[in-house]
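from the sequence below, what's the structure:
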Amino acid sequence: MLAAMPPVPTPKPAPGAPRVRERGDACPGALRLHSADDGHLARLRLPAGRLTARQVDVLADAAEALGDGRISVTSRGNAELRGLADGCGAELAARLAEAGLLPSATHERVRNIVASPAAGLDGLGAADVQLWARELDERLCAAPWAAALSGRFLFVLDDGRGDVTGLGGDVTLVAVDPRTALLHLGGRAVRVAAADAPRAALAAARVFLSAARAAGTGAWRVRELPEGSGPDVRDVRDVRDARRDGREALAAEEVSEPALPQGPPPAPGPLGPAALHVLAPLGRLTAAQLRALLPADEVRLTPWRGAVVVGAGPDRAPALDAAGLITRPDSPWAGVSACTGRPGCAKSLADVRADAVPGRPGLPVHYSGCERRCGHPHGDWVDVLAAPGGGYLVDGAPVPRTDLAPAVTTARTAPRTTR
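Purely as a prediction, here's the structure:
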C-alpha cells in the first residue's frame, strides 16, 4: 500500500563541516508518495528513461484516471505523476506492476540510471550503453544490499559523446571503444572491459556504501562524504560478483588522468534514420502528448525533459509538432524548464509555469518558485527566480514580470562563464 510522506526538512551543515544525515532520504517513489498542495506525487524510476509502447499507454492511462492527466519528465529522465488522490496507492501500484514498471518493490527508488539517450541510434557513440543500463538494472534489483542506496544516488552511463557526463553522477561509466570503458568514482577512474561495465558500476556503488558506513555521516551521495573518506574506485577489484559465485574478481586498471568527455545534448529533431528527439513544453506532457509518441519501438525519456521516439522517422515531426511538442532546435521553448510552482508547491512564490516566457533560443533557462530551484539544469543556465513581493530575479538582477521576455532573451544570448 502506498503511503503519503510529509516533507522532511534537511538541516544545513556549518561552514566547513561535513553534512550529517540522521535519517534516510525522503525522495518519493512509486510506492511512497509525497504530499503536495495539488495532491500526492509519485516518482517512477525509469532506467535509461526506457518505456515500451505498452508502458507508454499504461502511464498515460494512470495519469488520466488517478492524477491530473499530466506526466512530468525529470532531470534524470524519470516520470512523475501529480494530483494523485488519497487512497489510489494500491491501484497505481497494480497498474505499474502489471506493465513491468515495478520489477522490485524493495529497490524501486534506487533504480536511478541515466544513459546516453541516442546510444545505438545515430552511430556517434562508442558503445550501446542502453544495453549496459538494462544489465545494471537487473543486477541492481537482484542485489539485496543495494536497497540501502539513497533514492538520490545516481548512475550515469555515457556512450563516449559526453552528453550525460555533466549530470553529476555518483558512479559514471564512459565507453571508450566497443571493448573498453572508464569507471569514474570519487574523482578517480579505472579502465574495465566493456563486458564488465555494468558489474563494475554496481561494485562501485558497494564501495561507496562501505565508505559511507565507515564515515558514519549517513551520506546519501559521494560528494557528501567528509574530505579524506571518499571511496577508492580501485576497491572495485575486491568486490566479488554473486552471480558468478564469487569466483572471479574484477579486472580494473587505474587511469592517471580521468577527464570526463563533455558534449552537448542532442538537439530536437532526427537522430539517425529511425529516431526522433522531441522536448516536452516546460518538461511536462499531457497524457495525449505522451500517447502521440506512439507508434514507437520504444520511448526513451531524457534528462533534458524530452523523449527519444525510437522507430520514428523525420516524417513524424509535423504530427508531433501539431501535438504541442518541441521538434526543432530553433524553437524558442527549447531548453526552457520550470519547477512545479504555484498552486502545486506551498514553498513557491509564484505560478512560474504561467509566468514563463521563452526569450530567444540560446542557453537553457529555468524558472524557480523558491530558492531550492528544484529540477534546475546542470552546467550553464539562466536562473529565473521568483522574488518576494512579486517579480523575478534573472541571474540575480531584479526584473518585473512585464519585462521578463527581453531580460531572459538577453541572458540566454549573452556570453557568460560556466557556473
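
going forward, measure contacts between C-alpha atoms and count neighbours the same way
OK.

report all helices and strands that the one helix or strand T410 maps to contacts.
Using DSSP states H and E, T410 sits in helix 404-413. Helix 404-413 makes packing contacts with strand 382-386, strand 392-394 when contacts are defined by 3 or more CA pairs under 8 Å, 6 or more residues apart in numbering; DSSP states H and E.

and this one, so I can compare the two:
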Amino acid sequence: MPQPPSAAQRDEPVIRERGDACPGALRLHAADDGYLARVRIPGGLLTAAQASVLGLAADRFGDGHLELTSRGNVQLRGLADDCGAALAQLLTSAGLLPAPSHERVRNIVATPMSGILSAGRPHVTPWVGELDRLLCASARAAALSGRFLFALDDGRGDVAALDPDVTVLGRSDGRALVRLGAGADAVEVAQADAPRAALLAAEYFLDSADTAGTRAWRVAELPAEHALDAGEFAVRLDAAGIAATRVPEVAWPYAPPPEPWGPGIGNTTPLCVLPPLGRLSTDQWRLLVQVADRGGSGLRITPWRTVILPSAATRRPIDGYARIQAAGLVVAPDSPWQSVTACTGRPGCAKSLADVRADARAVVQETAGELPVHWSGCERRCGHPRGTAWVDLVATPHGYELDARPTPYTRLAAALTAARTTTPPASQ
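Just a heads-up that it's a prediction; the model follows:
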C-alpha cells in the first residue's frame, strides 16, 4: 500500500475520513483473482505446526500459493467469498488468531537474525510474544489502524530502518531505546520494560490522534501541534511505573537485510531462503517446513520477503539445502532475485496495467548488479521496499516508465520492449 508523506514533506496535515481498509484474516479483500486474506505473523515467527496450517489453508481455501509481505506477514489469495468462517476456525486452532478484535493491529517486525549468530546482542524474539500479548489484552490498542507498525530491533538497525511508528532498539548493556516515529531522540528504559513501553507509546499516539481529530493512522500523520514528544512520553512511562530517561540525540545504526547464504558446516545450520518475488507454492512451503522441523526449529518470515530457518536440516538426514535449491528457491548469495520485487499485478489486481511478475521474470538477469528494482502495475507502487534504496519501474498504458533516480539501467531499458507480456484492455 502507498504510504502517506512524512510531516517534513507536506504542508497540510493528513485528515482521514474513514478507517483504513487493510485486509486481515477476518476482513477479506476482494481482488480480481478472488478474495485475499492477510494473516499477521508478529515478528514473522512461526512454529512448524503453524506453518503447516498456513499451507493447508492455501490449498483448502486458496490458489495453492502463499505470499510474503513487506511486514513479514503471509497472504492467501484466490479465496472463495464464503470461506471466512472456516478459515478463521482453522487459523484459531493453530494459535494464529488469538484475539479477533485485534487481528489487524498485530503488526510487529523484529530482527530476524536475533539470537542467531549474534553474540553480544540482546535476543528480541521473547519481546515479540510479550508485546503481542499486551497488544491483544489492551482494549485501547484495538483502535490502532492496520498500518501502525512496531519494530523490535536487536541493536543492529535492520528493522529500525523500516519506517516504524514505534521502535525498540536493544543495547548490549541491558537497556533499550524507544523511539516515537522518526524522531532523533528517544526514551531509555530497562529491556524488561521494553514491550510494555512500546504498548504505552501506541496508546500515547492514540490519545494524540483523538485530540487532533484527524483520524491519523500513523505517527507521521499527526499535525505538528499534536506531534509526539519524547519528554512527555518519559513522564507517561514514569507515571506507569517504568523508569525512563529521555535521550536527546541518538546515533541510529543501520544494517542491510539478511541475504541468502550457503549451507554452512555440519548437518544442521541456519539458512536464509529467498522465494522469487516473495511467492511460494504449497509444495515449496511444505519443503521449508520439513527442513526447519527436522532441524528442530520453526520459521521466521522477514520484512524483505525471505524466510530464515534458524536450524535447518541442510544435509543429513534429508539433504535440505539441495532439495530447496531444486525446488526453485534461492539459497545462494549473489542471485539476481535479491534485487527484484513486484506488486501483485495482473491478473490479481484490477488496477494493474501489466502482469508485472511475468515481465520481471523475463528480464531478471538484466537487473543483476544494479539497485533493487520494484515492478509496479500502476502508479500506486504497492509493496515497494523499505529501508533501502531502490528504483520504481511503473507500468503505463504504453509500456513501463523508469523513475528519475540517477541510475543507468541501460540493459534493463533495452529489454523492456521484449519483456512486456501483456497489453492493457482498450478501456484503460
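
sorry, back to before: could you export the helices and strands packed on helix 404-413 of structure 1 as a markdown table, including mean neighbour count and distance to Y367 of structure 1?
Shown next, in a markdown table, are these (neighbours: other CA atoms under 10 Å; distance: least, CA to CA, whole Å):
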| stretch | mean neighbour count | distance to Y367 of structure 1 |
| --- | --- | --- |
| strand 382-386 | 26 | 5 |
| strand 392-394 | 23 | 9 |
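
whatever helix or strand L131 of structure 1 lives in maps to which residues in structure 2?
Secondary structure from DSSP H and E places L131 of structure 1 in helix 129-142. Using TM-score structural alignment, helix 129-142 of structure 1 corresponds to residues 124-137 of structure 2.

before we move on, back to that, buried stuff in the helix holding T410 of structure 1?
With burial defined by 16 or more other CA atoms under 10 Å, the residues of helix 404-413 of structure 1 counted as buried are 404, 407-409, 411-412.

which residue, neighbours along the chain excluded, lies closest to A338 of structure 1?
Closest residue to A338 of structure 1 apart from its sequence neighbours, by CA to CA, 6 or more residues apart in numbering: Y367 at 4.4 Å.

how much space separates whatever residue of structure 2 lines up with that neighbour from G328 of structure 2?
Here Y367 of structure 1 is matched to W375 in structure 2, going by TM-score structural alignment. Plainly put, W375 of structure 2 is 21 Å away from G328 of structure 2 if you go by CA to CA, to the nearest Å.

more neighbours: which of these two?
Neighbours around W375 of structure 2 and G328, counted as other CA atoms under 10 Å, are more numerous at W375. The numbers are 29 against 13.

quick one: which helix or strand includes that one?
strand 373-376.

which residues does that strand contact?
Strand 373-376 of structure 2 is contacted by residues 339-343, 345, 352, 356-357, 360, 367, 381-382, 384-385, 390-395 when judged by CA atoms under 8 Å, 6 or more residues apart in numbering.

check stretch 351-370 of structure 2 too.
Here stretch 351-370 of structure 2 makes contact (CA under 8 Å, 6+ apart) with 277, 335-337, 339-340, 342-347, 373, 375-378, 395-397, 409, 411-412, 415-416, 419-424.

then stretch 201-219 of structure 1?
Contacts to stretch 201-219 of structure 1, defined as CA under 8 Å, 6+ apart, come from residues 18-24, 136, 139-140, 146, 148-149, 155, 171-173, 183, 185, 222, 225-226, 229-233, 235-236, 239.

how about stretch 79-90 of structure 1?
Taking CA under 8 Å, 6+ apart as the rule, stretch 79-90 of structure 1 contacts 1-3, 31, 38-46, 63, 66-68, 70-74.

regarding V178 of structure 2, what is its secondary structure?
The three-state assignment at V178 of structure 2 reads strand, by DSSP: H, G, I helix; E, B strand; the rest coil.

aligned partner of it in structure 1?
Using TM-score structural alignment, the partner of V178 of structure 2 in structure 1 is L183.

how near is the residue nearest to that match when sequence neighbours are not counted to A181 of structure 1?
Excluding the flanking residues, the one nearest L183 of structure 1 by CA to CA, 6+ apart is L173, at 4.7 Å. Distance, L173 of structure 1 to A181 of structure 1, using CA to CA: 7 Å.
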